[in-house]
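**Q** Kindly return the folded structure for what I paste below:
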Amino acid sequence: MNSHRRPPALRRVLLCAALASATLLAGPVGAVCLPTAPVAVARAQDSAVTVAGVLNFRDAGGYPTAFGPRMRTGVLYRSGALQNATDAGVQTLSDLHVTKVVDFRTDAERTAAPDRLPAGASAALYPVSSTDRLQSFGQLLSMTADEQQALLGDGGAEEMMLQTAREFVTVPGKREQFGKALRDIADARGDDAVLVHCTGGRDRTGWLIAIVQTLLGVSRDDVFADYLRSNTELASWKQGVLQQLAAGGMQDPGLVEPLLDVDASYLQASFDQAQQSYGSFDAFVRDGLGIDDGTLARLRARLL
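**A** Down below sits the predicted model:
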């Protein structure tokens, strides 16, 4: 019965199966083991560019800004991890002049699913971990249905997401990594483009891109719309994850949906924490992320 803990042998089988068929999706629950995403083709915003095998790929630019010009396209991209990029997809990244790939994944995530980088591109490894209440879906599958409900039900999953969003601001080591990424984007040269990603391209990537867009004067509505677009880009992948969790024995896979989605409240929690901790978003960027006026000027000159 679901109210009884599964036998140890079965737990080991489920855990090994989950790990063997998984990529690591960070976000609210840290290094969470998920079934491998299918090879997919994603479309960059406002362009006909596709990158075969890369989930949630798009241009971060193209939006109107308060400074007059639209945010430039072709210089800053966002995506999920690159481990499933096909040969054609890798060539497309090369054609887009992607010369630096900022990777927010943890060491465990990268080891489980190494990126495929275009020739000549360098990787900037800035790991950002998340909360530790749930480390993997293997761990989740080893729980009883009652334990899963106690952990994730009644708003538990949403609170994990909100806690992660707040920790992007409150944890010094995480702020440091986001600051490094901003400096890399500001200091890119010529026609070079920077690609920022984590595993799903949703939470860590979503916050960094929201910071950049806000600094460039993109409207709050457009910032949130770009963030929420990940739900559309990852819809088929999400359904595959839920199906595999059900096949693994989870009675109510819907409990994990808040861990697979992005929600406006998650991004708002990061912005609210920045305001609460630093008094303003600008002060958060200056004092929390360590971005000085010169770096900010280079960032705007490059992306506007």
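
**Q** Please count neighbours and contacts with C-alpha atoms only from this point.
**A** Will do.

**Q** Tell me which stretches of the stretch 1-150 of the chain form helices.
**A** 8-20, 87-95, 107-112, 137-141, 145-152 (DSSP state H, counting those that start in this stretch).

**Q** Not counting its own residues, what contacts the second one?
**A** Under the contact criterion Cα atoms under 8 Å, 6 or more residues apart in numbering, helix 87-95 has outside partners 50-54, 116-119.

**Q** tell me which of those residues is nearest to Arg204?
**A** Checking these against Arg204 by Cα to Cα gives Val54 as the nearest, at 16.8 Å.

**Q** what's around that closest one, how many residues?
**A** Val54: 26 surrounding residues under other Cα atoms under 10 Å.

**Q** does it really touch Tyr77, like I thought?
**A** No. Judged on Cα atoms under 8 Å, Val54 makes no contact with Tyr77 at a distance of 12.0 Å.

**Q** what's the spacing between Leu82 and Leu24?
**A** With the distance defined as Cα to Cα, to the nearest Å, Leu82 ends up 12 Å from Leu24.

**Q** Next, the structure of the following sequence, for comparison with the previous one:
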Amino acid sequence: MIDWPGCRNVRDLGTIPGVHSGALIRSDSLTELTAAGVEAVRAAKPSRIVDLRTHRELRALPNPFADDAAYVHRSLYPDPPPPREDLTPVQQYSWLLDYSIERFAQAVAAIADAPAGGLVVVHCAGGVDRTGLVIAVTLSSIGINRDEVVADYLRSDDVEASTLTGALEHVDARYGDVQKYLAHGGMSSGQAAKLRERLVLGPPAG
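**A** Reported below is the predicted structural model:
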């Protein structure tokens, strides 16, 4: 875990085999950061901060980096989100992936299109569900082993492997694979290539 005072669920995805260290960080909301936490984020020099929260959440708890050039807002829901409390956790994830396919593609494209030379931070409120899905889709799209994708998801509290596994299996069954899912949502092949270039750790030289 990364120590950003005021956040409880921050980690560098570079701990996953095949992913560049310092390229992509997932987090819970940055709105509770202490002054030291804000300085810690600035010291990390992110080239992009992707906020997945709704407009309503932003109004209630503004992002401390909202005025920074690095900040972008990519909500996965309309405002307010349609209630789907009748669904199981797997069904909720699968429904959201279908309902917000264009929004997921835009969120992942925001990672791909981030200015070069800096890390990307992706966060929602708790850093578990929305962030977990965007990160899982991102990692899956660049070819990271599914067991590793699920293992990262399980590093957050109060989640079950079957929830994410079921949702990703739904994507495979309906769209073919995650790459085709993102393309169906509007992510270009050029953005997919930039995402791999940014995140994929190449084989050792020699």
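
**Q** circling back: tabulate the helices of the stretch 1-150 of structure 1 in a markdown table, adding columns for mean neighbour count and distance to Asn231 of structure 1.
**A** Output for the helices of the stretch 1-150 of structure 1, formatted as a markdown table (neighbours: other Cα atoms under 10 Å; distance: least, Cα to Cα, whole Å):
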| stretch | mean neighbour count | distance to Asn231 of structure 1 |
| --- | --- | --- |
| helix 8-20 | 16 | 23 |
| helix 87-95 | 17 | 22 |
| helix 107-112 | 17 | 21 |
| helix 137-141 | 22 | 20 |
| helix 145-152 | 17 | 20 |
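
**Q** With respect to Ser130 of structure 1, which of those helices lies nearest?
**A** Across the helices of the stretch 1-150 of structure 1, closest to Ser130 of structure 1 is helix 107-112 (Cα to Cα), at 12.1 Å.

**Q** circling back: which among the contacts of helix 87-95 of structure 1 count as buried?
**A** 50-54, 117-118 (16 or more other Cα atoms under 10 Å).

**Q** how long is stretch 285-304 of structure 1 end to end?
**A** Across its full length, stretch 285-304 of structure 1 reaches 18 Å between end residues, using Cα to Cα.

**Q** Of all the residues in that stretch, which ones are buried?
**A** For stretch 285-304 of structure 1, the neighbour count (16+ other Cα under 10 Å) marks 285-286, 288-291, 295-296, 299-300, 302-304 as buried.

**Q** Identify all contacting residues around it.
**A** Contacts for stretch 285-304 of structure 1 (Cα under 8 Å, 6+ apart): 61, 69-73, 75, 169, 172, 175-176, 178-179, 182-183, 185-187, 215-216, 278.

**Q** hmm, back to that, can you tell me which of the buried ones among the contacts of helix 87-95 of structure 1 lies closest to Arg229 of structure 1?
**A** Among those, Val54 lies closest to Arg229 of structure 1 (Cα to Cα), at 15.3 Å.

**Q** any idea how far the equivalent of the closest one over in structure 2 is from Val72 of structure 2?
**A** Under the alignment (TM-score structural alignment), Val54 of structure 1 pairs with Cys7 of structure 2. Cys7 of structure 2 is 19 Å from Val72 of structure 2, where distance means Cα to Cα.

**Q** circling back: quick check on the contacts of stretch 285-304 of structure 1: which are buried?
**A** Burial by neighbour count, 16+ other Cα under 10 Å: within the contacts of stretch 285-304 of structure 1 this picks out 61, 70-73, 75, 169, 175-176, 178-179, 182-183, 185-186, 215-216, 278.

**Q** what comes up buried for stretch 148-168 of structure 1?
**A** Within stretch 148-168 of structure 1, the residues scored as buried using 16+ other Cα under 10 Å are 148-149, 151-152, 156-168.

**Q** Return the subset of these lying in helices.
**A** Of the buried residues of stretch 148-168 of structure 1, the ones assigned to helices by DSSP state H are 148-149, 151-152, 156-168.

**Q** would you turn the buried ones among the contacts of helix 87-95 of structure 1 into TSV with distance to Glu233 of structure 1?
**A** Converted to TSV, those look like this (distance: Cα to Cα, whole Å):
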residue	distance to Glu233 of structure 1
Thr50	13
Val51	13
Ala52	14
Gly53	13
Val54	11
Leu117	21
Pro118	23
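
**Q** Could you identify the most distant pair in these?
**A** Largest separation among those by Cα to Cα: Thr50 and Leu117, giving 15.8 Å.

**Q** Show me where structure 1 has its strands.
**A** Applying DSSP state E to structure 1 gives strands spanning 22-25, 32-35, 41-43, 50-52, 58-59, 76-79, 98-103, 122-125, 193-197.
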